[in-house]
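A.B. asks: what follows is a predicted structure for the sequence shown.
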Amino acid sequence: MIRVLIVDDSALMRRHLTSLLSQERGFETATARNGVEALDMIERESFDVVTLDVNMPEMDGLTCLSRIMAHKPMPVVMVSSITAEGAEATFEALALGAVDFVRKPSGTISLTISQIEETLIAKVKAAAKAKLRRSVNLRQRLTEQRRRAQEAPPPIPRSLGPFGMVLIGVSTGGPTTLEHILPYLPRNLPWPVVVAQHMPGNFTGVFARRLNGACELEVIEVCQQTPVEAGRIYIARGDGDLVFTRRGGKLLAMPMPAGADYLWHPSVARMVESALSQLPAQQLIGVLLTGMGNDGAEAMAKLRERGGHTIAQDEETSVVFGMPADLIARKGAEVVLSDEDVAEQLCIWLRVHGAFKQGGRNAG
């Protein structure tokens, strides 16, 4: 039985979430009306997961979360509105240590709660098993990575094609994990990076803007047919998928409606399959990171079998070791690395020597 504390100032929302997370579904629940009540209950009782509203009186969700993580860390799933402000607050929560988030129903709650039912149950179950990681100062991580690069110059890899792509798939725990990777990629990285992060459409644009302020490479959300060029990181738009096509001999990334044959969106599997239809596997690098389920594992194993490079995130640093574990089980992972070692490995394979960021924008 998973014990869940539901924190929300709406009595109706508390009632609906309590009904949704019923004992018949394997949950035992308690409720709190705001952050003050929640902290008091957490001090007195034991919970496996907390679902936490962002906007509440007396003490908001972000303040409550920061105190939970400082004094009694535990898995927290944020319940966030789909507005731009809600998205910003959600990413702040993930940076503070929240495991994941779900969209808060809008309009008539009793009609829309069913829209998040399956997602909420899956994410709360995953959160109960998730690993919590304390953030390490970005500047300290960069300094350590540069020191290691100087101590062990990267070997010359086998030859790569003249142009290719780095394909990254990630789900639960992804935003924080990507912040451990993408800011380390140098602006002279010869291949573009394309990311499929399971996320709602209202959130990916905000996420791309946040990453753009921390990365040497330009970060953009793919909202229309977009040329794929070096010097950029492309974020697949949420709630749909990303595929590749050609026009006038030029490779383009384009958004597509969510494919019915794929369970998660943006689909990692569909992105990798599409890339394989446009480029030889030798000109692709697949990176499969933290997330529940197995999205992308089969496609990346195929990429590896055909001669491409692949990386799976290790269990120790994965918030949820589902997607990378499946790639490893399929013997499709060329190397298994912590998230903080991924950028360095990409630079080794792409022959970028001594190019790690010297602090970058907004570092520290």
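C.D. replies: Done, it's in. Please read these numbers as outputs of a predicted model, since none were measured by experiment.

A.B. asks: C-alpha only now, for contacts and for neighbours.
C.D. replies: Will do.

A.B. asks: residue with max distance from the center of the chain?
C.D. replies: residue 248 (33.3 Å; Cα atoms, centre = their mean).

A.B. asks: what ranges does the stretch 151-300 of the chain have for its helices?
C.D. replies: In the stretch 151-300 of the chain, helices defined by DSSP state H, counting those that start in this stretch lie at 174-179, 201-212, 268-278, 297-305, listed in chain order.

A.B. asks: then this one, side by side with the first:
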Amino acid sequence: MLRVLVVDDSALMRKYIREMLEEEGDIEVFTARDGQDALDQIPKVDPDVITLDINMPVMDGLTCLSHIMTEFPRPVIMVSSLTEKGALATFEALELGAVDYIPKPGGTISLSIKDIRPELIAKIRAVARSRTRWSKLRIHRAKPEKITIKKARPKITRDIPGLVLIGCSTGGPGALEEILTQLPPDFPLPVLVAQHMPARFTNVFAKRLNQSCQLEVREVNRPLPLQVGEILIAQGDADVEVRRKLGRKVAVNLPMDKQLLWHPSVDRMVRSALKCLDPKDIIAVQLTGMGYDGAEAMTELHRLGGRTIAESEETAVVFGMPRELIERGGADVVLPVHKIADRLIKWTM
């Protein structure tokens, strides 16, 4: 049986989430009403996965999470509201060690909480499979120091020498921070990222990355030129494509393609780049995440002469997306996340 501890101060939320999980038949559910209650229960029930609310009395979710990571390290999925305040707290949780998050639809007390059932169950099963490896090999990422970073002005040119594309999902924010903060201010290619994430989260995520990266980081909330010196984060709840406009390469945010399962779609992003650039000028990176988004398009890129990197199992929170690329024969190299930035620099500088 898979053991899950649900931590939420709302009795109604605990009831609904418990019912959703127990319907699976192979999930044993325990509940806690606040962070302190959770810490008291963890040694007794030894859950494989914990779902954790943020706003709770007695002990809030972030304080509880810091104790879990220190005393009882295991996969924690944050369940938070979709407000901007909730998004900020969620990213603090990811920095503290949470592996993923699921937005509560409709606010803190969500009467439509059952809408997240498929996503919640899929993520719980995915991170539970990685518990043993994750506990032993978890990368402790320190919260970036509040320092002033002098950034080079993006080089505005009529064309770009190439493009780095990065796709990721579950566990992606931490992996992206690990890579993007290592890129120097004179990195010679623009970077475009498709991270599966809601729209309210991508805006906050881009702003947080901009504080710690040496390159400028912006969300693609309108057509933006691809230019050296910038990292662009695809807007959540939408897709992103590379287009040609007036002789320049531009990242364009578009309505979600309903035929695709994940958004922003990595496959759609990579395929659009192949229409605008020589494959040999594209580098694609497949990071942690569930499913196979990006694997087919990156394999095609690899076949056409582009270069591809898959994150290795040793650091991937969920090995699904990188494994799909590797098994299709589409990865030039397989690297742990902390070595990917060095490879990008080696290939381009």
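C.D. replies: Arrived safely, thanks for sending. Just so it is clear, the structure is predicted and the values come from calculations on it, not from any experiment.

A.B. asks: sorry, back to before: save the helices of the stretch 151-300 of structure 1 as a markdown table, and put in mean neighbour count and distance to residue 106 of structure 1 too.
C.D. replies: As requested, the helices of the stretch 151-300 of structure 1 are arranged in a markdown table below (neighbours: other Cα atoms under 10 Å; distance: least, Cα to Cα, whole Å):
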| stretch | mean neighbour count | distance to residue 106 of structure 1 |
| --- | --- | --- |
| helix 174-179 | 21 | 24 |
| helix 201-212 | 19 | 14 |
| helix 268-278 | 22 | 28 |
| helix 297-305 | 23 | 34 |
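
A.B. asks: okay, the ones you listed in CSV with distance to residue 288 of structure 1 next?
C.D. replies: Written out in CSV, the entries for the helices of the stretch 151-300 of structure 1 read as follows (distance: least, Cα to Cα, whole Å):
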stretch, distance to residue 288 of structure 1
helix 174-179, 10
helix 201-212, 19
helix 268-278, 9
helix 297-305, 7
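
A.B. asks: closest one to residue 43 of structure 1 among these?
C.D. replies: Shortest distance between residue 43 of structure 1 and those, using Cα to Cα, is found for helix 174-179: 26.9 Å.

A.B. asks: how about the residue mapped onto residue 332 of structure 1 from structure 2, what does it touch?
C.D. replies: For residue 332 of structure 1, the aligned position in structure 2 is occupied by residue 330, per TM-score structural alignment. Contact analysis of residue 330 of structure 2 by Cα atoms under 8 Å, 6 or more residues apart in numbering lists 295, 298-303, 308.

A.B. asks: now, which of those sits nearest residue 323 of structure 2?
C.D. replies: Residue 323 of structure 2 has its nearest neighbour among the contacts of residue 330 of structure 2 in residue 295, at 8.7 Å by Cα to Cα.

A.B. asks: so residue 192 of structure 2 is in contact with residue 165, correct?
C.D. replies: Yes: under the contact definition of Cα atoms under 8 Å, residue 192 of structure 2 touches residue 165, with a separation of 5.0 Å.

A.B. asks: quick one: the strands in the stretch 101-250 of structure 2?
C.D. replies: For the stretch 101-250 of structure 2, the strands defined by DSSP state E, counting those that start in this stretch cover 163-168, 191-195, 216-220, 224-225, 230-234, 239-245, 248-254.

A.B. asks: the shortest one maps to which residues in structure 1?
C.D. replies: Just to be clear, that refers to strand 224-225 of structure 2. So strand 224-225 of structure 2 is aligned with residues 226-227, judged by TM-score structural alignment.

A.B. asks: distance from the matching stretch to structure 2 after superposition?
C.D. replies: After superposition onto structure 2, stretch 226-227 of structure 1 sits on average 0.7 Å from its aligned residues (mean Cα distance after the TM-score superposition for structure 1).

A.B. asks: I figured residue 294 of structure 2 hits residue 267, correct?
C.D. replies: Yes: shown here, residue 294 of structure 2 and residue 267 form a contact pair, counting by Cα under 8 Å, at 4.2 Å.

A.B. asks: so residue 228 of structure 1 is in contact with residue 249, correct?
C.D. replies: No: under the contact definition of Cα under 8 Å, residue 228 of structure 1 does not touch residue 249, with a separation of 11.8 Å.

A.B. asks: these two: who's more crowded?
C.D. replies: Higher neighbour count among residue 228 of structure 1 and residue 249: residue 228, with 21 against 7, using other Cα atoms under 10 Å.

A.B. asks: just give me the match in structure 2 for the residue farthest from the centre of structure 1.
C.D. replies: Under the alignment (TM-score structural alignment), residue 248 of structure 1 pairs with residue 246 in structure 2.

A.B. asks: any idea which residue sits dead centre in structure 1?
C.D. replies: Within structure 1, one residue has its C-alpha closest to the average C-alpha position: by Cα atoms, centre = their mean, that is residue 174, at 1.7 Å.

A.B. asks: aligned partner of it in structure 2?
C.D. replies: So residue 174 of structure 1 corresponds to residue 172, using TM-score structural alignment.

A.B. asks: now do the contacts for its match.
C.D. replies: Taking Cα under 8 Å, 6+ apart as the contact definition, residue 172 of structure 2 lies against 195, 287-289.

A.B. asks: what do you get for residue 274 of structure 1?
C.D. replies: Residues 243-244 are the ones in contact with residue 274 of structure 1 under the rule Cα under 8 Å, 6+ apart.
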